[in-house]
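K.L.:
Generate coordinates for the sequence data below:
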Amino acid sequence: MWQRIQTAVALIYPPRCMGCGELTETDFGLCGTCWRETPFIGGTVCESCGVPLPGIADGHRIECDDCMKTTRPWHDGRAALMYQGKARALVLALKHGDRPELARPAARWMTQAGRELFHPDMLVAPVPLHWTRLLKRRYNQSALLAQYLGKEAGLEVCPDLLLRRVQTPVLDGKTAAQRAETLENAISAHPKRVKRMQGRDVLLVDDVMTSGATLAACARVCLASGANHIFVLVLARVAKDA
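P.N.:
Predicted structure coming up:
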């Protein structure tokens, strides 16, 4: 009976590509063309932010120029995609285009990209969204990514571990220093959730990393609240020349 229902649903609503809407073989997938045009990150990457780097890993820690210049308050970081082309369109659709269903497959890509970061008893937490923006968008895309990622990786998720107390302006176009100044004291730990992170590794999840200022602000709050090591995992990484 259930198989008949699934068949009927597939006939009425056949699976379509998340990128272009063309028919595909499976739900929540990309067609061949969109897959080739989506800049997945692989090979050698910066161990702090996940941006791809030339060369071959030699067993020593590798970091990009930005991460060598700016000490990150987290241990390691990874990203699934470069924020360009089809990837940028998918991120914007998830963030501003009312496409929350994109979070499920995106979290699978992130799970693959971040598999080296996962540790036993790790706590997953999304970058928080101010309530006014949450009211406007109806969902926090980072929280959706965190929830699906937690299921994929078998990790505990605390969607409200952190709170954004201050409604900060849009950070696009600001320098790294301006972003850091804008975010100062904007994020805090949820007073009823602090104990959940004490002595534990925390994995911070966000949709896009540009300068890393938002993730840095979140990481500092977690460390000040008693967390052990902080790791970051994002859907897409903005390249310096993007």
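K.L.:
From now on I want contacts and neighbour counts done on CA atoms only, so please keep to that.
P.N.:
Fine.
K.L.:
I'd assumed Arg164 was in contact with Ala186.
P.N.:
Yes: contact criterion Cα atoms under 8 Å: Ala186 and Arg164 qualify, at 5.7 Å.
K.L.:
Neighbour count for the two, which is higher?
P.N.:
Arg164 (20 against 17; other Cα atoms under 10 Å).
K.L.:
and the residue nearest to the more buried one when sequence neighbours are not counted, what does it touch?
P.N.:
Sequence neighbours aside, Ile187 is the residue nearest to Arg164 in space, at 4.5 Å (criterion: Cα to Cα, 6 or more residues apart in numbering). The contact partners of Ile187, by Cα atoms under 8 Å, 6 or more residues apart in numbering, come to Pro128, Leu162, Leu163, Arg164, Arg165, Val166, Ala217, Cys218, Val221.
K.L.:
Please provide the structure for the following sequence as well, for comparison with the first:
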Amino acid sequence: MLRAIYPSACMGCGELTAADFALCGGCWRDTPFLGGALCGLCARPLPGEAEPGLVCDDCHAQPPPWGAGRAVLRYRDGARRLVLALKHGDRTDLARPMGGWMARAAADLVRPGMLVVPVPLHRGRLWRRRYNQSALLAARLARELRIDRCPDALWRRRPTPSLSGDAGARHAALAGAIAPHPRRGARMRGRPVLLVDDVLTSGATLAACARAARAAGAEEICVIALARAAPDA
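P.N.:
Purely as a prediction, here's the structure:
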């Protein structure tokens, strides 16, 4: 009876589908999932064939402050529309399937005692948006992987502007903005940490989070993003 009243619909366009939390054929073709050769640090698509240990030129020149990075989607076309629907469109239902995608992408990063930590929102932005999309994704990812999480191990001490412009401007805008939470940041001490964000662009936000986690005593830091904003390989 419930299926008759609430039939399964495409996550992207609302067209009827055979299962819940699925994409119709058209939206699936329009949603670019990452695959093939990827940088093992920032998930940037690379030319050539997939193999372990690939690192892009940017990460060779300036390694990020984490040990491994994964992402699920290219931030364009249908993938961009889905990410924005979660982030700004109150489509919190999308966190369930997206968190599952991220859990599969991050499965090889899991270590004993690992703590899942989302990128924090400033309290003002959280009040306006009513939810932190990265925290929703982290909750589902942690549930799928059966590992511990702390949604507020990090906190954003001051608001930052929308992060546009070059990588240098992004890093400058975030300098000192993210820190371990005064009380719950200690949960990262001596543990591997998996940082979760919705979109990885320059890596400035995740880098600020990684430095804060390191300051709190995290042993090993990895990152996972739902989408990677990067030019085609």
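K.L.:
Send over the TM-score of the superposed chains.
P.N.:
Overlay of the two chains. TM-score (TM-score structural alignment, normalised by the length of the second structure): 0.96; 233 aligned residues with a Cα RMSD of 1.3 Å.
K.L.:
just to revisit the earlier point, give me the buried entries from the contacts of Ile187 of the first structure.
P.N.:
Buried members of the contacts of Ile187 of the first structure, scored by 16 or more other Cα atoms under 10 Å, are Pro128, Leu162, Leu163, Arg164, Val166, Ala217, Cys218, Val221.
K.L.:
which residues in the first structure does stretch 193-204 of the second structure align to?
P.N.:
Alignment note (TM-score structural alignment): stretch 193-204 of the second structure is matched to residues 202-213 of the first structure.
K.L.:
Sort out for me which of the buried ones among the contacts of Ile187 of the first structure are in helices.
P.N.:
Ala217, Cys218, Val221 (DSSP state H).
K.L.:
can I get those residues in JSON lines with distance to Trp109 of the first structure?
P.N.:
JSON lines is the format used below for those (distance: Cα to Cα, whole Å):
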{"residue": "Ala217", "distance to Trp109 of the first structure": "25"}
{"residue": "Cys218", "distance to Trp109 of the first structure": "23"}
{"residue": "Val221", "distance to Trp109 of the first structure": "27"}
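K.L.:
can you give me the helices in the second structure?
P.N.:
Using DSSP H, helices in the second structure cover 2-5, 25-29, 57-61, 77-88, 95-106, 123-129, 133-145, 167-174, 204-215.
K.L.:
Which elements pack onto the first one?
P.N.:
Applying 3 or more Cα pairs under 8 Å, 6 or more residues apart in numbering; DSSP states H and E, we find helix 2-5 of the second structure packed against no helix or strand.
K.L.:
same thing with the longest one?
P.N.:
Helices and strands touching helix 133-145 of the second structure, by 3+ Cα pairs under 8 Å, 6+ apart, are helix 95-106, strand 115-118, strand 148-149, strand 193-200.
K.L.:
Find out how far that helix is from the centre of the chain, if you would.
P.N.:
10 Å (Cα atoms, centre = their mean, to the nearest Å).
K.L.:
Then the third one?
P.N.:
A distance of 21 Å separates the C-alpha centroid of helix 57-61 of the second structure from that of its chain, computed with Cα atoms, centre = their mean.
K.L.:
what span of the first structure lines up against that helix?
P.N.:
So helix 57-61 of the second structure sits over residues 65-69 in the first structure, by TM-score structural alignment.
K.L.:
mind listing what's buried in the matching stretch?
P.N.:
Cys67.
K.L.:
Please report how far the nearest residue to Arg61 of the first structure once chain neighbours are set aside lies from Arg115 of the first structure.
P.N.:
Once flanking residues are discounted, Arg61 of the first structure sits nearest to Glu47: 6.9 Å by Cα to Cα, 6+ apart. Using Cα to Cα, to the nearest Å, Glu47 of the first structure is found at 13 Å from Arg115 of the first structure.
K.L.:
So for these two, which sits in the more crowded spot?
P.N.:
For Glu47 of the first structure and Arg115, the more surrounded residue by other Cα under 10 Å is Glu47, and the numbers stand at 18 against 12.
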